[in-house]
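**Q** Sequence and predicted model, in that order:
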Amino acid sequence: MGTVKLTERELCPPKSFRLVTMKECMPWLGCKEISNEVTVLGKIGEGNLKTVYLATWRDYTVAYSNLTNVRHFISSFQHDVEMLRKLQYSSHVVTLVGSCNTTFLTELHRLGSTNNIETIFKRRDFSKLNNVRTRFNLSLSFVEAIHFLHNSPIGTLVICDSQDLKKTLSQYLVTEDFNLVANDLDSLREVNSKEKLFIRCRQRQLRPGFVSPEELWPFENETFDGSRLPYYDEKTDIWKILNVVNYLLGNVNGSDVVRSHLFKVHQQCQDRDPKQRPNAKVVLDEYKRVRNLLFP
C-alpha cells in the first residue's frame, strides 16, 4: 500500500485517510487489509443498524462497525458507508479508515457521542474544561457541522435521525479537543428547494417540543395518517439549533451571557414559518461574531 506525504492541516487525497498520530495518508483499507491486519476487541456500542467494536489496526485503535441485521438494514448501512466516502476531507465528519461488505472502520473518538457530554465533564481529567468557553466551542462546532451538511459537495443534507434531543446528540461524536464530528450518516437525506426536492423523515406522529412545526401532524381534529404529513427542507435543522445549544451550554458561569447574545438569532431560528428562518451560514456568522466578542 502506498503512502502520501502530508503537510500539517492538509487534507488527504481521495480514497485515503490519516489518523491523528499518522504522519502520512494511507489508502482506505479494503477486505484484504481488514481481514489480515485488524483485530476486533470488545463491544463498545450497539444500535438497530450496527454494532460497534473496539479494534486495532497496526498500532492504531479504531472503531469497527458491523451491520446488525442484514435482512432489514442493508440499504441503510450501505447508505451510511456511501455518505462517509463522499463526505470525507472535512473536519466535521468522522474519518473513514476502510470498509468491506457489512463492515466499516472509522477513527475512534474515546469520549463517545455528544449525549454523554455531562458525564464527560464530571470526569476528573476533564472537569477543568467544564467552562463556558469549552461549551460555546462545542455549540459553535455543532453549527459548523450543520453548515457543512447544508453546503456539502453532494448537496444540501439533513440528518433525519433527529426526532428528539437525545437522538440528535447521538449523531455526533466528541473529539479529544472538544469539537463535534458527524458520525451516524445513514439517515442523511438530500433536499433542494429550487428543484422542489423535499423530504419527510418519518411517517409517524411526533410530539411537539423539539421537532420543527412542519414535522408535526397539521390536521388537529383528524385521524393521523402518515401519508398526509407535510414535506419540508433543511430549515427543520435550523429550528433545532436552539434546543441543542441550550443543552451544550449547560448551566456553567457565563452560559446565560452567551444565551443573551444569541437570543436574537435563536428567536429567528424558531420562526414558525421555515422560509423566515435564517440559513446555516447566517447562523454560523452570528456565532462567530459572538465568539469574537466574548472569547477573543
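**A** The structure has been received and is ready for your questions.
**Q** contacts and neighbour counts: CA atoms only from here.
**A** Will do.
**Q** I'd like to know how far L216 sits from N246.
**A** Computed as C-alpha to C-alpha, to the nearest Å, the L216 to N246 distance reads 22 Å.
**Q** just L6 next, same as before
**A** In this view, L6 and N246 are 38 Å apart by C-alpha to C-alpha.
**Q** Same question for R272.
**A** On the measure of C-alpha to C-alpha, R272 and N246 end up 19 Å apart.
**Q** burial count for G45?
**A** G45: 13 surrounding residues under other C-alpha atoms under 10 Å.
**Q** ok, the residue positioned nearest the centre of the chain - contacts?
**A** By C-alpha atoms, centre = their mean, the chain has its centre lying nearest to A182, at 2.5 Å. Residues near A182 by C-alpha atoms under 8 Å, 6 or more residues apart in numbering: H92, V93, V94, A145, Q171, Y172, L173.
**Q** Isn't the fourth one up against V181?
**A** Yes. The pair A145 and V181 qualifies as a contact (C-alpha atoms under 8 Å) at a distance of 7.0 Å.
**Q** Please enumerate the shared neighbours of these two.
**A** Common neighbours of A145 and V181 are listed as H92, V93 (criterion: C-alpha under 8 Å, 6+ apart).
**Q** got the contacts of A182 as a markdown table, with secondary structure and neighbour count columns?
**A** Supplementary listing: these in a markdown table, determined by DSSP: H, G, I helix; E, B strand; the rest coil; neighbours: other C-alpha atoms under 10 Å:
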| residue | secondary structure | neighbour count |
| --- | --- | --- |
| H92 | coil | 23 |
| V93 | strand | 22 |
| V94 | coil | 24 |
| A145 | helix | 23 |
| Q171 | coil | 22 |
| Y172 | strand | 24 |
| L173 | strand | 27 |
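**Q** dropping in the other structure now:
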Amino acid sequence: MYALLNNYSIMFHCNITYFCISIIIMIDLIICSHVNNCSKDHFILKGMSSCNPLLTCDEIKNLTLIRKLNDEGNVKDIFLSKWKEYYVVLLKPKNLDYIEDFENGLNILKLLNGDNHIIKLVGYCDKLNIYVTEYQKNGDGRNILKLLSSNSTNDTIYKRVELCLNYVEILNYLHNSPIGQLVFCDSNDIVKLLSQLLIDNDFKLIMNDLDALPVIKSNETILCGCRQLTGNFIAPEQRETDHNCSNDYRTSGKGYNEKVDIWKVPDVCNYIIKSHEQYKVVIYYLFNIHKQCKNINFDQRPSAQELVDEYKYILRQLLTHDDL
C-alpha cells in the first residue's frame, strides 16, 4: 500500500512539475512574443516590461555618451551610450560626403524595424542626423569564432551549422523584404561582410548595417558601387561588370542581381564551421548545395529560400548522429 501511495505521490509531483514547466514555457513564449511585436514606432529592450515609444530628439540629446565603438568606416561614428539604465548605441554621420548613405540606412531601418533579422531601432532625430539602436554586447560577426571557442559547451558543429542557417535566413529576408528585393552590397570580402552583422544575446546573427542595400526594381539590375570589384570572394558577374554608374546599367542588363549574395554563402559558412574538429562530418551534407551556389551561371544558383530549406534538412540529418 505504501509503495502504491508513493507511486501516486511521484506521479502527482511529476504532473504538477510538468504543469508548472508548461506554464513557465507559455509565459516565456508570451513575453517573447510581446518583446518581438512592438509597433514600428515603439521599441523594447531586454529587461523592459513593455514597449516604449521611439526616443525623441530631446531624449536623444540627453543620452549619456560612454565611449566610441568604431574607428573604421567612412559613413558613421558609433558610440556606446546610456538611456536610463539601458545601454544603447548612438550613430551619427562621420563624413558629410556620405550623408546620403547614412540617411538611406536610417530610412531602411525605419521601414524594416521590428523584424528579428534586423537591428532594433530605439529612436531617431532627423534634424540632428542621429539615430539610436539597441546595444549587443557580443559585438559584430568578426567576433564569432573567438566567442565560439571561448564557450566549449555551446561550440558544437550543430550550433555552427545553425549559424550558417541563420545567415541564409537573413539573406532570404533581404531578398523578400516588404520594401522590395534587397542586395547585401557592402560585403566584398569575408571580414567586411561579417562586420555588417551583429551577434545578439541568443547568439544569433542579425543585420546591423543597412547603408548599402539597393533595391532591385522589376526587370532591372543593380551595381554595388561605382568602382571595379576584384577578388574570388565576389561573384564572377561582379568582377566582369564595368562599374560605370551611368543611368542605363539598371535596364540594359549590364548590372547584376541578388544571386551575387548566394555566391558568397559557401565561403561564409565554411568560415564559421571549418575550424571545428567535427567539420568533416558536415562536408558531405554541404557539398552539393555549396557547389550549386558557385555555379558560374547565376540563374542556376539556388535561391535563399532553397538554401534555408536545405540547411534545415542538414540540421535534421545531424540530429541522427549520436556523436555530435
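**A** Structure's in. What do you need? In this text, all values refer to a predicted model and were calculated from it rather than measured experimentally.
**Q** TM value for the aligned chains?
**A** The TM-score (TM-score structural alignment, normalised by the length of structure 1) is 0.89; 280 aligned residues with a C-alpha RMSD of 1.8 Å.
**Q** can you pull out the strands in structure 1?
**A** Secondary structure of structure 1 (DSSP state E): strands located at 4-5, 16-17, 24-27, 38-46, 50-57, 60-67, 96-100, 103-107, 156-159, 172-174, 180-182, 188-191.
**Q** Distance to G209 of structure 1 added to those strands, as TSV?
**A** Shown next, in TSV, are the strands of structure 1 (distance: least, C-alpha to C-alpha, whole Å):
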stretch	distance to G209 of structure 1
strand 4-5	49
strand 16-17	40
strand 24-27	44
strand 38-46	27
strand 50-57	29
strand 60-67	32
strand 96-100	34
strand 103-107	33
strand 156-159	18
strand 172-174	21
strand 180-182	23
strand 188-191	22
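**Q** Out of those strands, flag the one nearest K166 of structure 1.
**A** Closest to K166 of structure 1 of the strands of structure 1, according to C-alpha to C-alpha: strand 172-174, at 10.7 Å.
**Q** Residue range in structure 2 corresponding to that closest one, please.
**A** Under TM-score structural alignment, strand 172-174 of structure 1 corresponds to residues 197-199 of structure 2.
**Q** That stretch vs structure 1 - mean distance after superposition?
**A** Average distance, stretch 197-199 of structure 2 versus aligned residues of structure 1 after superposition (mean C-alpha distance after the TM-score superposition for structure 1): 0.6 Å.
**Q** and that stretch, how far from the chain's centre?
**A** Chain-centre distance of stretch 197-199 of structure 2: 6 Å, with C-alpha atoms, centre = their mean, to the nearest Å.
**Q** go on, stretch 218-238 of structure 1?
**A** Centroid displacement of stretch 218-238 of structure 1 relative to its chain, using C-alpha atoms, centre = their mean, is 24 Å.
**Q** which residues sit against that stretch?
**A** Identification of contacts with stretch 218-238 of structure 1 by C-alpha under 8 Å, 6+ apart yields 146, 150, 156-158, 191-193, 198-200, 202-205, 211-212, 214-217, 269-270, 274-275, 277-280.
**Q** In structure 2, what residue corresponds to Q268 of structure 1?
**A** Using TM-score structural alignment, Q268 of structure 1 pairs with Q292 in structure 2.
**Q** show me the contacts for that match.
**A** Q300, R301, P302.
**Q** how much space between it and N176 of structure 2?
**A** Distance from Q292 of structure 2 to N176 of structure 2, by C-alpha to C-alpha: 21 Å.
**Q** repeat for S246 of structure 2
**A** S246 of structure 2 sits 27 Å away from N176 of structure 2, going by C-alpha to C-alpha.
**Q** Likewise for I273 of structure 2?
**A** From I273 of structure 2 across to N176 of structure 2, the span is 27 Å (C-alpha to C-alpha).
**Q** Just want to know which of those two has more residues nearby.
**A** Using other C-alpha under 10 Å, the more surrounded residue of I273 of structure 2 and N176 is I273, with 24 against 14.
**Q** How about the lengthiest helix in structure 2, which residues are buried there?
**A** Longest helix in structure 2 by number of residues, with DSSP state H as the criterion: helix 2-35. For helix 2-35 of structure 2, a neighbour-count test (16 or more other C-alpha atoms under 10 Å) marks V35 as buried.
**Q** distance between it and the chain's centre?
**A** Counting by C-alpha atoms, centre = their mean, helix 2-35 of structure 2 comes out at 35 Å from the chain centroid.
**Q** Equivalent analysis for stretch 145-164 of structure 2, please.
**A** With C-alpha atoms, centre = their mean, you get 16 Å for stretch 145-164 of structure 2.
**Q** Same drill for R272 and N246 of structure 1, tell me which one is more crowded.
**A** N246 (16 against 13).
**Q** The more buried one -> structure 2?
**A** Using TM-score structural alignment, N246 of structure 1 pairs with N270 in structure 2.
**Q** gap between its match and Y167 of structure 2?
**A** Taken as C-alpha to C-alpha, the span from N270 of structure 2 to Y167 of structure 2 is 12 Å.
**Q** Show me the helices in structure 2, by range?
**A** 2-35, 57-61, 99-112, 144-149, 157-175, 190-195, 236-240, 249-252, 259-273, 279-293, 304-318.
**Q** Report the aligned residue range of structure 1 for the last one.
**A** So that's helix 304-318 of structure 2. Against structure 1, helix 304-318 of structure 2 falls on residues 280-294 (TM-score structural alignment).
**Q** now what about that stretch, what contacts it?
**A** The contact list for stretch 280-294 of structure 1, computed with C-alpha under 8 Å, 6+ apart, reads L140, V143, E144, I146, H147, H150, I238, V258, H261, L262, V265.
**Q** Let's see that with 6 Å instead.
**A** With contacts defined as C-alpha atoms under 6 Å, 6 or more residues apart in numbering, stretch 280-294 of structure 1 is touched by H147.
**Q** Go through it and flag the buried ones.
**A** Buried residues in stretch 280-294 of structure 1 (16+ other C-alpha under 10 Å): A280, K281, V283, L284, E286, Y287, V290, R291.
**Q** repeat for stretch 92-101 of structure 1
**A** Quick answer for stretch 92-101 of structure 1 (16+ other C-alpha under 10 Å): H92, V93, V94, T95, L96, V97, G98, S99, C100.
**Q** how about E59 of structure 2, what's its partner in structure 1?
**A** Using TM-score structural alignment, the equivalent of E59 of structure 2 in structure 1 is E33.
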